[in-house]
Structures are given as structure tokens and as C-alpha cells.
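[1] Got a sequence here, can you build the structure:
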Amino acid sequence: MMPQTPTARVCSHCDGFPVVHITTGTRTLDGQRRTLAAACPACQGTGTHTAPASLVRAGK
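    The predicted model follows:
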């Protein structure tokens, strides 16, 4: 059964693509490009973020 309120949402900074590989412009000895992995700083590479806590007014 699916929960009614999702606990994790897609990160608004990376749109769910948390890790990208950037080419450095150099090549290895066998001709492949060298790359660096960069993770989204907002979600730390998970692609999701938790929903903010909501306040509920109780009483009058």
C-alpha cells in the first residue's frame, strides 16, 4: 500500500539527477575521456529531499 503523504520529494536543485560526470578535456592512454563526478550539494547525491515539517494549529 502506498503512503498517502510522500516522505521524500525530488530535489528541486538537481531535478532528481544528483550526480553528473564532467569531462576534464584530457584522455587516458586507451583514448577514453577522463571525468570527474560531481554530486548535488543540496541533496548530497540522493536526488530527494524530505518534505518540510508543517505546523498545525490546535485549539481555538
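
[2] For the rest of this, base every contact and every neighbour count on C-alpha atoms.
    OK.

[3] Tell me the helices and strands packed up against the lengthiest strand in the chain.
    Ordering each strand of the chain by length in residues (DSSP state E) puts strand 19-27 first. Helices and strands touching strand 19-27, by 3 or more CA pairs under 8 Å, 6 or more residues apart in numbering; DSSP states H and E, are strand 33-39.

[4] Show me the residue at the heart of this protein, geometrically.
    In the chain, the centroid-proximal residue (CA atoms, centre = their mean) is Gly47; its distance is 2.4 Å.

[5] Next, the second sequence, to be compared with the first:
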Amino acid sequence: MPQHALNRLICRNCDGFPVVAITTGTRHRDGSRVTVVATCRSCNGTGHAAPAATLARAGR
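    You can find the predicted model right below:
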């Protein structure tokens, strides 16, 4: 059965994955990898985009 999705726009730059950990290839002394955490700049790490501004006509 399909799950109900929220009515939020997913960020088109990160596709909803706003925070990632990237390995640099080097290792610490204990053998673990050195990682760099990067966040999406367009959605500020939320994964959701703001809705586009709409033009509203007022008057006659």
C-alpha cells in the first residue's frame, strides 16, 4: 500500500538529501576515515524548497 506523501516541495538541488558525509580517503591514527560533512546551500539543510512566489492581481 502506498504511503501518503507530505505536500512539501523537495529541494531540486539535493533531491531531499540535504546533509552528506564525504570521505576524503585519508585515515586517522586509529584507522577510521576522515570525513567532511556538507549541507545543501539552497535549502539550508532542510531538504525542502520554498514554494515559488506567485503573482497575485489586485484591483479591477
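
[6] what residue of structure 2 matches up with the residue nearest to the centre of structure 1?
    Under the alignment defined by TM-score structural alignment, Gly47 of structure 1 corresponds to Gly47 in structure 2.

[7] residues touching that match, list them.
    Contact partners of Gly47 of structure 2, counting by CA atoms under 8 Å, 6 or more residues apart in numbering, are Ile10, Cys11, Cys14, Asp15, Gly16, Phe17, Pro18, Cys40.

[8] Give me the subset of these lying in strands.
    Short answer: those in strands (DSSP E) are Ile10.

[9] Can you add neighbour count and give the contacts of Gly47 of structure 2 back as CSV?
    Output for the contacts of Gly47 of structure 2, formatted as CSV (neighbours: other CA atoms under 10 Å):
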residue, neighbour count
Ile10, 18
Cys11, 19
Cys14, 20
Asp15, 13
Gly16, 17
Phe17, 15
Pro18, 19
Cys40, 18
